[in-house]
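[1] Return a 3D structure for these sequence lines:
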Amino acid sequence: MDGGLEALFRENGAVNGRVRQAVLHKAERRLLVEAQSDSLLTLGQMEAIRRGLEDAMGCPVQAAFFFCGPAALQLEEQGAALGKVLEQSLRELCPTIRPALQGACFTLEAGKALRLRLAPGCLEMLGDGSALRRAEAAFSQAYGLKVQVLAETDEGLEPLKLPEKPDFSQAAAKAAGRTKRKPAEKPGAEQGPRVLYGKRIQEKDRIPQDQVSEDVGRVVIGGEITSLEVKETKNGAFIINFAISDHTNTLPCKLFIKAKEAGQKLQAELEATKKQGDWLLVQGDYTMDEFMRRMCVHVGNIGAFSMPKRMDTAPEKRVELHLHTKMSTMDGLTNVKEAVATAARWGHRAIAITDHGVVHAFPDAVSAADKLTKGGQEIKAILGVEGYLLPDCRLVERPETYIALGVTSAPAFRLDDLFEIAALRITAEGEVLDTFYRVVDCGALLPPELAQETGLTQEALAGGVSVKEALGALSAFMEGSCPVAFGPGAVALLHAHGAAHGMELPTEYADLSVLSHDLWREVKEQTLAAFLGALDKAAPQGGALETARGTAALLASVLPELDRRQARELPLFHALDQQDTKTKRRTYHIIIIAKNQPGLVNLYRLVSYAHLEHLRKVPRIPRSLLHLNRQGLIVGSACEAGELFQSVLKGEPEEKLAQVAKMYDFLEIQPIANNAFLTRNGRVADEEGLRDLNRKIVALGDALHKPVVATGDVHFLEPDDSVFRAIIMHARGFEDAEEQAPLYFKTTDEMLEEFAYLGPEKAHAVVIDNPNAIADSCERLKPFLSEKGTYAPTFPGADEEL
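    Just a heads-up that it's a prediction; the model follows:
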């Protein structure tokens, strides 16, 4: 922990940083921390340290910072150093005014005022000045300074050049692989949009909605219908309120129709237009609506037209195996029905739904796929999840022999007193090959209750061997075999006593408490005796040797059950950090796809237990739990947050990479733009470095004979939808929210072009061949056993009581 805190302070610019005092408020579950540093810290650095402490402690942290050493001088006397810290803090605290601060000059005046000299045109970008007042309050709380933040225009500075707003319609057309043009006119067909109300509107008069200002007057705008509300008055008139969006802005529109039949007809036309996904062309006056109390387009004429949609024109189609819907909370924006419909329209054979940690989109996905298939558009919804893998264990080949451990101990001030050690060397079938037993004279008094339970006496202890001698003999007895215990206590205690005598005893072991709980969940009491009783085996009566025998008997039932579940490898746990693994260890992303009905049951099981037993900020899936419930599942290495990509990024040796990749059924690579943030934060030098990471994963797949698939990690359907995800990411606190990766649903040609650097043959394999092979191996599944049945929980006696 100390090393971790030291690194936390160092990485955030704190010289000689440390925690000098911490007080826990148990009632509020809140930790008050006093931290100190020999260097001044920005508000962002303080917040990063506070969040790091929160992650380390697992509870809310309130931090106060004190500056020592050179930073202990009166802050008002720090001059340039303080000015620089306040300047950077202002940028961190108020990201919305960062554009106005580009090229600005900062001056700290007598430690009392921070004066900003802004380029022409930037002062207006600060709005009402609330951001500056917020900064003043933050400076007062963090540094104890009453600093006034003043802003003024400096005509001597170069005016700020703002980037042009992107033309999202052109971006969509480019992504579709064609330029925007009118379709060829058919003989006798009318040109332009069809008329829904009033007179014909010329599409050439349309302007982007973000160019509509309050003084524009009469205007022609276009867009898709985002909302529609129709009200019928008492005298039969219709008030139609609707909003349309062209992805540069969304404007409200209002229309009043006196004739009832005309109102009903237009309502039906608008509803049909919205259902078809066509765009409206609206002409009207942009004025203040007194009833709505906002600017609104008062409609005179309405037309409708079809916007060209992106198509996948490749002769051989890809399959997307990594897609997030709106059910990926505060992350995905994709409407699952639209995603399935798009894949079907493009001619894709299947599409995978892999939301973060949940399966809520499955019913809509399957329903949409079935409906399209019945209509002649064959499409299969592949059911999966992007889970959070908790590395709680290491998977190893099954050993030939095992050591079943048992100890008798009692709590002591520094280290538990050790009275008895027993171990059995056994085979996988439970045959006892050899027995180890020592009574230990540790110099402590035997508690009466322990004497009654085990049959030991103080006289027997006096004739026992020393702790060092017992542990030395045990170490030699255990050599070449795998330790097995029920819970980490015995292994951790033996290791601690060994360390005290200069001996290194094993810390990795097979934990039967974890494995038994996952295998036989109907056993409510999580004890060795309870599990043995449920298996109709004799429970241990007390003493280390009885415990070792009970452990051996339980192992003889666990191993066949692992075989039945096709879990060929053995999970090994680390006794010393097992608790930290449950609470603090980082997770990795992982793709889990249901291949068949048993796989879907296991997928539901994993998601359920992740929420019920392993939820900490996110629903985590322990590696051991996945290993025991992997039948019918296809497991992929996921995105840059996956264990494999992180290992490649860290430059782990080939042996380690092979060991990590071994547990996955397929390896995943993504377009380099998805991981462009790695170049911005300096972890990767350039785009070629990102390609090299993908090349490394491809080479690893070839060496291990594992398929490599290219996915888009889809979070929204269209390229111009990125602006909406930027809003969500900003709300979640991401500083680079505006630097959105192009996580839209890509066509086959787009993906082939993206991975052309792998060569034509390999690009075709990762984009088309391998994803389709995985899709073909997955059955068409239903999210429920019966579409007519319900699965509400039952409570005995509830009906009678109600």
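
[2] Only C-alpha atoms from now on, for both contacts and neighbour counts.
    Noted.

[3] all helices for the stretch 151-300 of the chain, in order.
    Along the stretch 151-300 of the chain, counting by DSSP state H, counting those that start in this stretch, helices occupy 168-175, 260-276.

[4] here's the other one to compare against:
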Amino acid sequence: MAKLYDFFSGYINDEDLARIGSSEIMRFTVYREQRRLELTLFLDKIVDYSLIDRCQKSIKNALELKECEISIKYPKMLFNINDIAKILTFITAKNKVVNGFFDSADAEYEDNTLTVCLKHGGREMLESQDVQKEISALIYHQFDIDLDVAFLEVQAFDMEKAVREAAKAKAEEKAKQEAEKEKYVPHIQLGDLPLYADTRKQIMGRPIKDLPKPMREVMPDDGFITVYGDVLKTDTHDTKRGDSRIFSFDITDYTSSLSAKIFEKNSIIDPIIKEIQNAGTVIVNGMYQYDQFSGEYLIRPNSIESVKKIEKMDNAPEKRVELHLHTSFSDMDGITPPKKLVERAAKWGHKAIAITDHGVVQALPEAYGAAKANGIKLILGMEGYLVDDSLYPDFMNMKMKEFRRHHIILLVKADNSMPMRLDENYKPVMDEPEDGIIHRGRKNLYELISHSNVKTFKNRPLIPKSLLAQKRDDILVGSACEQGELIQAVLRGESQEELERLAQFYDYIEIQPNGNNAFMIESSKELHENINSEEELININKKLVEIADKLGKPVVATGDVHFLDEKDAKFRAIIMASKGFDDADNQAPLYFKTTDEMLEEFSYLGEEKAMEVVVTNPRTIADEVETFDLLPKGKLFPPRLENSEEDLNR
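    Down below sits the predicted model:
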């Protein structure tokens, strides 16, 4: 029987011909008047419609046909529900009703019924258009198998949510493209302000000549003022007559915040409202006066301009990796969503980022999704609470003040223990890795979390040191912050021998900027009585470097990040105040720092050593960490309960 390449090798590109060229031509029909060609091919492997569509178009264009249609036939034995995604492409390409409902769909085959499991809903819509009959007819045509088709919704489809998500994704993609273009546009700074002068666009009134002043310097009797700020909130009210609107908006430059109010005819104010809502940052010039209605001072704008802020970037040629970072999932401590932190690291060109929330890993799914979307490696981690149970074997029956507990950083180095299929008893099992080595880093971390939250929870989830020693395979253990075992021992004045013994337990030693630990200088605690200056904070870090060098362990400089930008310290102060901290307003600079900022922090170590601890060692650790999926692709292996469906339908 003739092969496709016998007649069409000159009309189909080499890559597609390699995949389909050896298929047998079962039928070859030419309709000369209609300039139409119909082919039926017999294939020995499943292909998706995109390949067939390319071949159809190539032949049609090469032979100057009006239409070319290729039909597919397979041997019956080739039918396999694992290929359902490829089979369904022949439906999705021609029937727009499908509308993404088959994305990530699975299938089950039992009692001559093929059940398509829909992960994006749509069963009612598909059934109303008899799509199940289309699939049945397609399988009969391609495989000569007569079966019924049914749809099962694994998750109901929310049309409004889908539209919102699609619009959001489109906006994010547009913003990403604009940000990429923006990298190569030269700008002019507006005075010493973090604004680009050449990006100013008129929204209302005349061009503003005065430079904005900080909002904290605005006084009630200033009269006309010019300020700039990010738009925080907008509010619109119609007047009783209905032909005018009152538009209020709040702006902040993060030294303070002000309100502005505009009263105008609808035809004038509507475009102004839209532009301010979309502006992000504005410069406002107007009269600062008392408003009787709101009972506060506000601006009556004469002129408004939109402007772009200078965005902080990491411009170092070789960039650092942050290995100690908290998200909003560090309860009542971190304040920034995981996605924003990951996006910032990716935008700065960092190759990886670690998430190390206190005692939990709930941020990892969101962070993982953001890392995949932005092309950056995510390091799965946690900051745990360690108890040396060799010193305190009965710590669960002791008062908290009677035993020491310390912070510790755990980073998952490798894991391939994910179950990938079900066995004959419907239990999830994993296949043997090619090298025969099973890595259980993630599993070990999860077991430590479970144990500390269920069996050794005492005010917080505590990890016994003996258990960590058993479960540390494929986990990198770091010495953490000033609450870590090693720095606490330095503060207590332990001997060099004891410090080295403690340091041996860790895979790497962590040091942090002086600002993180500056609270010790003002502290009245006995533990901090010898810390009276920044120089003594530096000496602690130098001591850790000395110990690490002697033991051959890497030192990494981390920021112990709790919020994204310096200005966000105010928001964390509110949280700390609610927890009863008297010094809540004196926030440590726990923001996400650039490479140059961190190199400056550790310049006292010398240029070469600072580069090693800030850049080289963290990047080396990031390279040691393997990338793996958080969950099995396509399957979550829920428990199979005997007669569950029958019980539910009773």
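
[5] Is it possible to get JSON lines of the helices of the stretch 151-300 of the first structure that adds mean neighbour count and distance to D518 of the first structure?
    Listed next are the helices of the stretch 151-300 of the first structure as JSON lines, based on neighbours: other CA atoms under 10 Å; distance: least, CA to CA, whole Å:
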{"stretch": "helix 168-175", "mean neighbour count": "17", "distance to D518 of the first structure": "47"}
{"stretch": "helix 260-276", "mean neighbour count": "15", "distance to D518 of the first structure": "47"}
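
[6] Nearest to I240 of the first structure, out of those?
    With CA to CA, the closest approach to I240 of the first structure among these belongs to helix 260-276: 7.8 Å.

[7] Show me what the closest one is packed against.
    Applying 3 or more CA pairs under 8 Å, 6 or more residues apart in numbering; DSSP states H and E, one finds that helix 260-276 of the first structure contacts strand 194-197, strand 217-232, strand 238-245.

[8] For T747 of the first structure, which of these is the nearest?
    Among these, the nearest to T747 of the first structure by CA to CA is strand 217-232 (22.8 Å).

[9] In that closest one, which residues are buried?
    Residues of strand 217-232 of the first structure classed as buried: V219, V220, I221, G222, G223, E224, I225, L228, E232 (neighbour count, 16 or more other CA atoms under 10 Å).

[10] how about the helices of the stretch 151-300 of the first structure in CSV, adding distance to P363 of the first structure?
    Listed next are those as CSV, based on distance: least, CA to CA, whole Å:
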stretch, distance to P363 of the first structure
helix 168-175, 30
helix 260-276, 21
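
[11] of all the ones you listed, which lies closest to E54 of the first structure?
    helix 168-175 (40.4 Å).

[12] which residue in the second structure lines up with N674 of the first structure?
    Here N674 of the first structure is matched to N516 in the second structure, going by TM-score structural alignment.

[13] Please apply the same query to F477 of the first structure.
    Match for F477 of the first structure (TM-score structural alignment): no aligned residue.

[14] quick one on the thing from earlier: any idea how far T89 of the second structure is from the match of N674 of the first structure?
    According to CA to CA, to the nearest Å, N516 of the second structure and T89 of the second structure sit 56 Å apart.

[15] One more: V149 of the second structure?
    16 Å.

[16] Repeat that for A573 of the second structure.
    From A573 of the second structure over to T89 of the second structure the distance is 54 Å, taken as CA to CA.

[17] Assumed I403 of the first structure was part of a strand.
    Yes: assessed with DSSP: H, G, I helix; E, B strand; the rest coil, I403 of the first structure lies in a strand.

[18] Count the neighbours of E311 of the second structure for me.
    8 (other CA atoms under 10 Å).

[19] per the alignment, it corresponds to what in the first structure?
    Counting by TM-score structural alignment, E311 of the second structure lines up with K309 in the first structure.

[20] now swap in D474 of the second structure and tell me
    In the first structure, D474 of the second structure lands on G632 (TM-score structural alignment).

[21] before we move on, what SS does the closest residue to that match other than its chain neighbours have?
    Sequence neighbours aside, G599 is the residue nearest to G632 of the first structure in space, at 3.7 Å (criterion: CA to CA, 6 or more residues apart in numbering). At G599 of the first structure, secondary structure determined by three-state DSSP is helix.

[22] ditto for V723 of the first structure
    Per three-state DSSP, V723 of the first structure ends up helix.

[23] Count the residues that sit near it.
    17.

[24] just the one 10 residues further on next, same as before
    The number of residues packed around G733 of the first structure, counting by other CA under 10 Å, is 9.

[25] center of the second structure, which residue is that?
    A370 (2.3 Å; CA atoms, centre = their mean).

[26] which position in the first structure aligns with it?
    Mapped onto the first structure by TM-score structural alignment, A370 of the second structure lines up with A368.

[27] Same list (the buried residues of strand 217-232 of the first structure) but as a markdown table, adding distance to A462 of the first structure.
    Rendered in a markdown table, the data for these read as follows (distance: CA to CA, whole Å):
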| residue | distance to A462 of the first structure |
| --- | --- |
| V219 | 100 |
| V220 | 99 |
| I221 | 95 |
| G222 | 94 |
| G223 | 90 |
| E224 | 88 |
| I225 | 88 |
| L228 | 88 |
| E232 | 97 |
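
[28] hang on, the earlier thing: could I get the contacting residues of the match of D474 of the second structure?
    Applying CA atoms under 8 Å, 6 or more residues apart in numbering to G632 of the first structure gives the contacts A594, K595, N596, Q597, P598, G599, L600, N602.

[29] Not including adjacent chain positions, what is the nearest residue to the fourth one?
    Using CA to CA, 6+ apart and skipping residues adjacent in sequence, the residue nearest Q597 of the first structure is L781, 6.8 Å away.
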